[in-house]
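In: Structural data only, the sequence is not supplied:
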């Protein structure tokens, strides 16, 4: 394939489906900070929605496939990919987490690739997972990710190697992905990039079987080259299953060509008198963030899992926590309702047993916890004047976003890499303009909730 010129086309540059809500806002932040106007829809956009955001160069759709089965994907994703492709952007992305946590049975990235490529006649499908801005590095096909200040191989990462649903036990992403798809998987590695052989490697790897070609990203040079390879070899359109590393790579290349501002920037968020938080994450960092909040003036309230899973007691448990949160807000105190305080929390260790006692599958029990957190947030918003909220955890974010009747999000301000403060758009005037943060369990520092509150 002959590389095409670097000039931007008119209209949309990229559309994407996010496999969870937190990752979807990560993409939006990466592009918006670089000067690429982006809007994230929580439902498939209508013509009126597209007209409202007609200046957008990127359109996303927040999803929840990261926790779903291949059967669910085969039912739901084909029409999503078809409708996003019909918007006319040269790139269509299935946005995956930068820690690549997935399996053949849950959140299968391979299944999403098979479904997405049905819509394209391309001779390759690029995959970029490394994102140096998020401390994610792909080196000779192996993924590394930071935990605080220490970078770990992903299969030795203190959180991802212990993920309760999709633990990462293989660092070589080619090997990990090969368990999810029979498709040929290639790699453009750091040595080929350093030696100027990346284009030649891509040319020799492409084929009518539409292989997935991973591109190493570990520094600025490899990030720019990844962006160049994809943009100049997009042909008549590409499908890419990638993390926000795709956005960082594209913008690094566009910036090197002088097509976007030289320094990414977002407004700084202002302080809020009070915020409301719900957390369904069980990561170690989420536990530390809850502990920090407790020590710095937040009211921390635990959701009782056994009551939540019992249909005869769930409403009373929701009411109890809503009453506590509302009372705190009336006193100028920010409430934080959580279901677990890290992976070693007894609520996590006993979750399967509690689900079994309630005659629920693990998936159904998790859904019920998410529904409870979403209902708590809805009632807190209805009973107070709170205008800034945080939801921690991908599944919880999806539940809350849907429960509140939000239609779209745009970036309002920067907080930390991968986690923006968003402005909500809704047909409900009470919800319109709400300030929302959807936060992945592994992002932010221990003081993250203090940063959001300001």
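Out: Good, I have the coordinates. Here the structure is a predicted model, which means the values were calculated and not measured. Numbering: from 1, shown residues only.

In: only C-alpha atoms for contact and neighbour calcs from this point on.
Out: OK.

In: quick one: residue 251 and residue 225 touch, right?
Out: No. Under the criterion of Cα atoms under 8 Å, residue 251 makes no contact with residue 225, lying 11.1 Å away.

In: Please say which of the two ends up with more neighbours.
Out: Higher neighbour count among residue 251 and residue 225: residue 251, with 27 against 23, using other Cα atoms under 10 Å.

In: how much space between that one and residue 18?
Out: Distance of residue 251 to residue 18, computed by Cα to Cα, to the nearest Å: 19 Å.

In: and if you look at residue 354?
Out: If you go by Cα to Cα, the gap between residue 354 and residue 18 works out to 31 Å.

In: same question, residue 122
Out: Applying Cα to Cα, the value for residue 122 to residue 18 is 22 Å.

In: Between the two, point out the one with more neighbours.
Out: With other Cα under 10 Å as the criterion, residue 122 and residue 18 differ in neighbour count, and residue 18 comes out ahead with 28 against 21.

In: Helices of the stretch 101-250 of the chain, start to end?
Out: Under the criterion DSSP state H, counting those that start in this stretch, helices of the stretch 101-250 of the chain are mapped to 109-117, 173-178, 190-194, 198-205, 220-232, 245-256.

In: Point out the most buried one among those helices.
Out: Mean neighbours per residue, mean count of other Cα atoms under 10 Å, is largest over the helices of the stretch 101-250 of the chain for helix 245-256, with a mean of 24.

In: and it, what other elements does it pack with?
Out: Using 3 or more Cα pairs under 8 Å, 6 or more residues apart in numbering; DSSP states H and E as the contact criterion, the neighbours of helix 245-256 among helices and strands are helix 21-33, helix 220-232.

In: take a look at this one as well, against the first:
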């Protein structure tokens, strides 16, 4: 294994795994730290953790364990993959994890860039934009777990770590990417501007000798070339069996996708109040799902005010964990009852589903949308699509079901 990735959630893991696979590296995505030695021909290993919103100390511990495992497999470079909207709070977890990884790897200068231009995420003058809006005006300021109210990534990161935070402007990057970091003296985390994919390829060249890189999946665009890889097609066989869509994300994009899919498919809302007050029967939900002739949608996606009210009444962590437990149980029961295609929306929901179906290794298939590949669970016939909340167009659910079924 040449390149290792530690992803702070499961959708982010599949996102960057797709980028590396498209870049020509034989890539495997692991659900947590593998218990078995991976195939010898795997060039890039992506360890998916569920560490984005847990306590910072726990995130550090899990990330260091993943790092140690990747280094033991032969990796010479590690990527800490975070969300392209830099999801975190003032307590972490990006800064604490990045600092701990840098110290473990003996790195003194860490490139940090969450840019993903294909999905409208760009960094300019150290500020993160979502399409034409600053991060704090994009809807992310209403995220129920990681509200992002400051678009200046230098300030965000400075509140999370005692490492100095510096800035690599897009002008400095484009002038000479091979020596762009040389002008920055001393120990620091370096917020790098990136507006286009060409900038991300330049960051990849600048990161060639770095032991640690931090960013979204876009930062991996230029890394395969450093390892001698060339883009190539991967084989894929879908599974056109019974299917379901599970949506727990409350992002603007996902809520639009839910409404689009509801207009043409059976659907059931899993309201937080019904979950918390035990008004839902797992067996009844499974039976209802299996009775539908076309793939149905089960969703807990709701407006920010509804989510906030539920958190206020039942507790933020308690309500989130209860929703995740239900999705995990649903995924387990449905996969055991013959469902072979599951489309999932939301990072936390994806983590719950992957845990529920007891997946250990995910094989990377074709692209469904920017940042979202088709995935096959190596241990059985189940195929998945794990979508970060903000990714995909209005008809993503329908498109994902087609690709998972082997249809383009």
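Out: Arrived safely. As the structure is a prediction and not an experimental result, all values here were calculated from the model.

In: so can I have TSV of the helices and strands packed on helix 245-256 of structure 1 showing distance to residue 41 of structure 1?
Out: TSV is the format used below for these (distance: least, Cα to Cα, whole Å):
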stretch	distance to residue 41 of structure 1
helix 21-33	9
helix 220-232	24
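
In: now for those, which one comes closest to residue 436 of structure 1?
Out: Among these, the nearest to residue 436 of structure 1 by Cα to Cα is helix 21-33 (10.3 Å).

In: Which residue numbers in structure 2 does that closest one align to?
Out: The counterpart of helix 21-33 of structure 1 in structure 2, counting by TM-score structural alignment, spans residues 10-22.

In: swap in stretch 76-83 of structure 1?
Out: Using TM-score structural alignment, the match for stretch 76-83 of structure 1 in structure 2 runs over residues 62-69.

In: and residue 133 of structure 1, what does it touch?
Out: Listed by Cα atoms under 8 Å, 6 or more residues apart in numbering, the contact partners of residue 133 of structure 1 are 248, 417.

In: how far away is it from residue 118 of structure 1?
Out: Residue 133 of structure 1 sits at a distance of 32 Å from residue 118 of structure 1 (criterion: Cα to Cα).

In: could you point out the longest strand in structure 1?
Out: Counting by DSSP state E, the longest strand found in structure 1 is strand 408-416.

In: superposed on structure 2, where does that strand end up, distance-wise?
Out: With mean Cα distance after the TM-score superposition for structure 1, strand 408-416 of structure 1 departs from structure 2 by a mean of 1.1 Å once superposed.

In: which bit of structure 2 covers that strand?
Out: Mapped onto structure 2 using TM-score structural alignment, strand 408-416 of structure 1 covers residues 361-369.

In: now the strands for the stretch 251-400 of structure 1?
Out: Per DSSP state E, counting those that start in this stretch, the stretch 251-400 of structure 1 has strands spanning 276-279, 299-302, 335-338, 388-392. These are given in chain order.

In: The second one corresponds to what range in structure 2?
Out: Under the alignment (TM-score structural alignment), strand 299-302 of structure 1 falls on residues 266-269 in structure 2.

In: likewise the last one?
Out: When structure 2 is aligned by TM-score structural alignment, the counterpart of strand 388-392 of structure 1 is residues 341-345.

In: Now do the buried residues in the matching stretch.
Out: Within stretch 341-345 of structure 2, the residues that qualify as buried by neighbour count (16 or more other Cα atoms under 10 Å) are 341-345.

In: same thing with stretch 37-56 of structure 1?
Out: So stretch 37-56 of structure 1, judged by 16+ other Cα under 10 Å, has buried residues 37-42, 44-45, 56.

In: Am I right that residue 356 of structure 2 is in contact with residue 334?
Out: No. Under the criterion of Cα under 8 Å, residue 356 of structure 2 lies out of contact with residue 334, with a separation of 9.9 Å.

In: Which one's more surrounded, the two?
Out: Neighbour totals were compared for residue 356 of structure 2 and residue 334, and residue 334 leads with 25 against 21 (other Cα under 10 Å).

In: Could I get the contacting residues of the more buried one?
Out: Residues in contact with residue 334 of structure 2 (Cα under 8 Å, 6+ apart) are residue 286.
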